[in-house]
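> The sequence and its predicted three-dimensional model are supplied below.
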Amino acid sequence: MNRKPDYLAHAVLILGVLIFIFPIWVAFSGATQSAGAINRGDLSLIPRLSGLPVFINALGFGNTAKGGVPIWHMMMVSALMALGIALGKIAISSISAFAIAFFRFPFRMVAFWLIFITLMLPVEVRIIPTYSVMSDFHLINTFTGLTMPLIASATATLLFRQVFLAVPDELVEAAKLDGAGPMRFFFDILLPVSGANLAALFVILFVYGWNQYLWPLLVATNGRLDTIVLGIVQLITSDQLTPWNLVMAATILAIVPPVFVVVAMQRWFVAGLTETDK
């Protein structure tokens, strides 16, 4: 029996897509036009093919007059920062969840609840003591200071704990009978069975790291550590006339890496979010 298409649901979905796509389309169209036309308010929604080379030119553009770096360098810093945060969060969270789920030690649940309570404290609340700690360790204007305070993740720890608790006891006993130690059990069994969850977390955490603004703004006063998000804001707030076409081109370029990560890992990302046994 053929079901009739739900036209209302499709209409709502199409409307949602248009609402999300429209600002990106405006930025793409504006990037292909002249900065003077945009400053005059003559922004057209139709891209100009002759202006497409602006995306290549934008890679070498930056606030270099104030000691900044070009856009391609900012994107490299953002990519390394996002990778460091995502991989660091996954490594620390998976190991801490492994300890909480499979080991019995004093104050185990106290440690778990302390990790859980940190969900109530966003980065903005603990930004001053975090900055003070980084300053005391002389990590201001370093890549370590840029990434390390953002590595700990209570959310990822809770998700890994739920995945590990779903592992059958028979599998744990079989590993013990085969002589597998704790770390071999962790790497050879737990991580492979939580592959979809790992992929979903990596996508979420990569985008989280890529979009960071407040912490890099405080800790990276050296222009060589500017991220792409900071770079775009600096281009807009510069003393000179804003080159809006290059700013819009940089904005489109900044969207490409996270979109690529999401598309490349889409199948595992959706599986990690929809598997019911998690």
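It's in. Numbers count the residues shown, from 1 in each chain.
> make it CA atoms for all contacts and neighbour counts henceforth
Will do.
> Is it correct that residue 163 is in contact with residue 276?
No: Residue 163 is not in contact with residue 276 according to CA atoms under 8 Å; the separation is 10.7 Å.
> When these two are compared, which one has more neighbours?
Each of residue 163 and residue 276 has its neighbours counted (other CA atoms under 10 Å); residue 163 has more, 21 against 7.
> What sits closest to the more buried one if chain neighbours are left out?
residue 278 (5.5 Å; CA to CA, 6 or more residues apart in numbering).
> What's the separation between that neighbour and residue 158?
Per CA to CA, to the nearest Å, residue 278 is found 11 Å from residue 158.
> How many residues are close by the residue nearest to residue 163?
Quick note: residue 278 (other CA under 10 Å) scores 17 neighbours.
> was I right about it contacting residue 167?
No: contact criterion CA under 8 Å: residue 278 and residue 167 do not qualify, at 9.8 Å.
> Give me the contact list for stretch 208-219.
Stretch 208-219 is contacted from outside by 78-79, 81-83, 85-86, 127, 131, 140-141, 145-146, 226-227, 229-230, 258, using CA atoms under 8 Å, 6 or more residues apart in numbering.
> what's the answer for stretch 93-111, then?
Contacts of stretch 93-111 (CA under 8 Å, 6+ apart): 112, 152, 153, 154, 156, 157, 158, 160, 161, 164, 165, 186.
> residues touching the first one, list them.
The reference is to residue 112. Counted by CA under 8 Å, 6+ apart, residue 112 has contacts residue 100.
> now it: how far from residue 187?
Residue 112 is 22 Å from residue 187, by CA to CA.
> What are the neighbouring residues in contact with the closest residue in space to residue 118 that isn't next to it in sequence?
In space, and not counting its chain neighbours, residue 118 is closest to residue 154: 6.6 Å by CA to CA, 6+ apart. Counting by CA under 8 Å, 6+ apart, residue 154 makes contact with 93, 115, 116, 118, 119.
> Let me know the next secondary structure element after the host helix or strand of the second one.
Following DSSP states H and E, one finds residue 115 within helix 108-117. Toward the C-terminus, helix 108-117 is succeeded by helix 127-136 as the next helix or strand (DSSP H and E).
> Which of the residues in the helix or strand just after that next one are classified as buried?
Using DSSP H and E, the helix or strand that directly follows helix 127-136 along the chain is helix 143-147. By 16 or more other CA atoms under 10 Å, the buried positions in helix 143-147 come out as 143, 145, 146, 147.
> Please compare the first structure with the one that follows:
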Amino acid sequence: MIERSPIGRPVAHVLLVLGLAIVAFPIYYTFVASTQTLQTILRPPLPLVPGDQFLDNYGEALFGGVDRIGGVSVWTLLFNTSVMALGIAVGKIVISILSAFAIVFFRFPLRMTFFWLIFITLMLPVEVRILPTYKVMVDLGMIDTYAGLILPLIASATATLLFRQFFMTIPSELVEAARVDAAGPMRFFRDILLPLSKTNIAALFVILFIYGWTQYLWPLLVTNDNQMNTIVIALKKMVSFADADTPWHLVMVTAILAIAPPVLVVVLMQRWFVRGLVEAEK
């Protein structure tokens, strides 16, 4: 029998709080800097309590525009990044779940060959095929468009593999029962597979949304117009080699606003995310 030490729980709590403080302090410090004036930030040490410029700094960033990125507001950057992240996440899930459905429940020539071709693309990330992909986007006139930001990143071999592995656990009796009830393939997919896949879809959505939100290399190549920049690209453009030329108060505001949506998605979908990763019985 395992005996519990009387000091074990307090020590564990102290260690957990200490670890949380170490992880959260840089974010808090960034928030504090986002509420200070530029002069305060350039004159260290920075205070450890928020300043009185919260409304001014956030209002200027969201609605006033930032000179170093062509006067584009952070609101526009957030919109562009949200469209890209949502488009990538939803597109990857839709394509992957339909691909896995076809591979598992349909019998057609070269079925497994197509699956392995999809699987092999794991070794060809966008960084490897970036030149031909960029050339295709130029030829199709998709530079500085949302389609150009989303379409090259919309396929996912990983999500297809995960859905395939889950679909293979569906009892054959369930498939036979659907056939007896005269349910067609799409009705079986809509009424049975989709409800059973909700937790998997939720878990993948969180992962893929963050993947799309944090993209840097592809948006850097495919966008020339500042109005089409994502927030990650804008953050890099806002920072100058000389501290005096960098609007650090607006950089800190942009950094906090860039962090907020992914954190919000994780918090709101935490229960579904955990269930989708660890739930064994469907």
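Thanks, I have it. As the structure is a computational prediction, the values presented were derived from the model and not from experiment.
> Work out the TM-score between the chains.
Put the two chains on top of each other and the TM-score (TM-score structural alignment, normalised by the length of structure 1) is 0.92; 277 aligned residues with a CA RMSD of 2.1 Å.
> hang on, the earlier thing: by neighbours, which of the contacts of residue 154 of structure 1 wins?
Within those, most neighbours by other CA under 10 Å means residue 93, with 23 neighbours.
> Alignment lookup: that one to structure 2.
Structural correspondence for residue 93 of structure 1 with respect to structure 2 (TM-score structural alignment): residue 96.
> A helix includes its match, no?
Yes: counting by DSSP: H, G, I helix; E, B strand; the rest coil, residue 96 of structure 2 is part of a helix.
> Report the separation between it and residue 214 of structure 2.
21 Å.
> ditto for residue 28 of structure 2
For residue 28 of structure 2, the distance to residue 214 of structure 2 - CA to CA - is 20 Å.
> Who has more neighbours out of those two?
Neighbour count, other CA under 10 Å: between residue 28 of structure 2 and residue 214, residue 214 has more, with 19 against 16.
> Check the contact between residue 202 of structure 1 and residue 91; I expect there is one.
No: checked against CA under 8 Å, the pair residue 202 of structure 1 and residue 91 is beyond contact range at 10.8 Å.
> When those two are compared, which one has more neighbours?
residue 202 (24 against 15).
> Chain neighbours aside, what residue packs nearest to the more buried one?
residue 86 (5.7 Å).
> same deal with residue 64 of structure 1?
residue 70 (7.0 Å).
> so what's the one you found up against?
59, 60, 61, 62, 63, 64.
> Residue in structure 2 paired with it?
Per TM-score structural alignment, residue 70 of structure 1 is aligned with residue 73.
> distance of its match from residue 105 of structure 2?
On the measure of CA to CA, residue 73 of structure 2 and residue 105 of structure 2 end up 48 Å apart.
> Ok, residue 137 of structure 2 next?
For residue 137 of structure 2 relative to residue 105 of structure 2 (CA to CA), the value is 34 Å.
> Looking at those two, which has the bigger crowd around it?
In terms of neighbours (other CA under 10 Å), residue 137 is the more surrounded of residue 137 of structure 2 and residue 105; the figures are 20 against 14.
> That one matches what in structure 1?
Per TM-score structural alignment, residue 137 of structure 2 is aligned with residue 134.
> Check residue 47 of structure 2 too.
Residue 47 of structure 2 maps onto residue 44 in structure 1, by TM-score structural alignment.
> how would you label that match: helix, strand or coil?
Secondary structure, three-state DSSP: residue 44 of structure 1 is coil.
> pretty sure it contacts residue 29?
Yes: counting by CA under 8 Å, residue 29 is a contact partner of residue 44 of structure 1 at 6.9 Å.
> more neighbours, the two?
Set residue 44 of structure 1 next to residue 29 and count neighbours by other CA under 10 Å: residue 29 wins out with 22 against 14.
> Is the aligned residue in structure 2 for that one in a helix, a strand, or coil?
Superposed on structure 2 with TM-score structural alignment, residue 29 of structure 1 falls opposite residue 32. Following three-state DSSP, residue 32 of structure 2 is assigned to helix.
> so what's residue 191 of structure 1 up against?
residue 198.
> ok so it is a strand residue?
No: applying three-state DSSP, one finds residue 191 of structure 1 to be helix, outside a strand.
> What's it aligned with over in structure 2?
Under TM-score structural alignment, residue 191 of structure 1 pairs with residue 194 in structure 2.
> and that match, how far is that from residue 23 of structure 2?
37 Å.
> The equivalent of residue 106 of structure 1 over in structure 2: how many residues sit nearby?
By TM-score structural alignment, residue 106 of structure 1 lines up with residue 109 in structure 2. By the criterion of other CA under 10 Å, residue 109 of structure 2 has 8 neighbours.
> Check the secondary structure at residue 109 of structure 2 for me.
Note that with three-state DSSP, the state of residue 109 of structure 2 is coil.
> could you measure it against residue 42 of structure 2, distance?
Taking CA to CA, one finds residue 109 of structure 2 at 66 Å from residue 42 of structure 2.
> And residue 237 of structure 2, by the same measure?
In this view, residue 237 of structure 2 and residue 42 of structure 2 are 19 Å apart by CA to CA.
> just residue 180 of structure 2 next, same as before
73 Å.
> Also residue 30 of structure 2?
Residue 30 of structure 2 is 14 Å from residue 42 of structure 2, by CA to CA.
> now swap in residue 272 of structure 2 and tell me
43 Å.
> So between the two, which is more surrounded?
residue 272 (19 against 14).
> Find the nearest non-adjacent residue to whichever residue in structure 1 pairs up with that one, please.
Aligned counterpart of residue 272 of structure 2 in structure 1: residue 268 (TM-score structural alignment). Nearest non-adjacent residue to residue 268 of structure 1, counting by CA to CA, 6+ apart: residue 196, 5.0 Å away.
> so how many other residues sit close to the one you found?
With other CA under 10 Å as criterion, residue 196 of structure 1 counts 21.
> What of residue 227 of structure 2?
With other CA under 10 Å as criterion, residue 227 of structure 2 counts 16.
> residues contacting it?
72, 76, 77.
> Mind putting those into a markdown table with neighbour count and secondary structure?
Output for the contacts of residue 227 of structure 2, formatted as a markdown table (neighbours: other CA atoms under 10 Å; DSSP: H, G, I helix; E, B strand; the rest coil):
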| residue | neighbour count | secondary structure |
| --- | --- | --- |
| 72 | 21 | strand |
| 76 | 19 | helix |
| 77 | 24 | helix |
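> middle-most residue in structure 2, spatially?
residue 210 (1.5 Å; CA atoms, centre = their mean).
> quick one: what's aligned to it in structure 1?
Residue 210 of structure 2 maps onto residue 207 in structure 1, by TM-score structural alignment.
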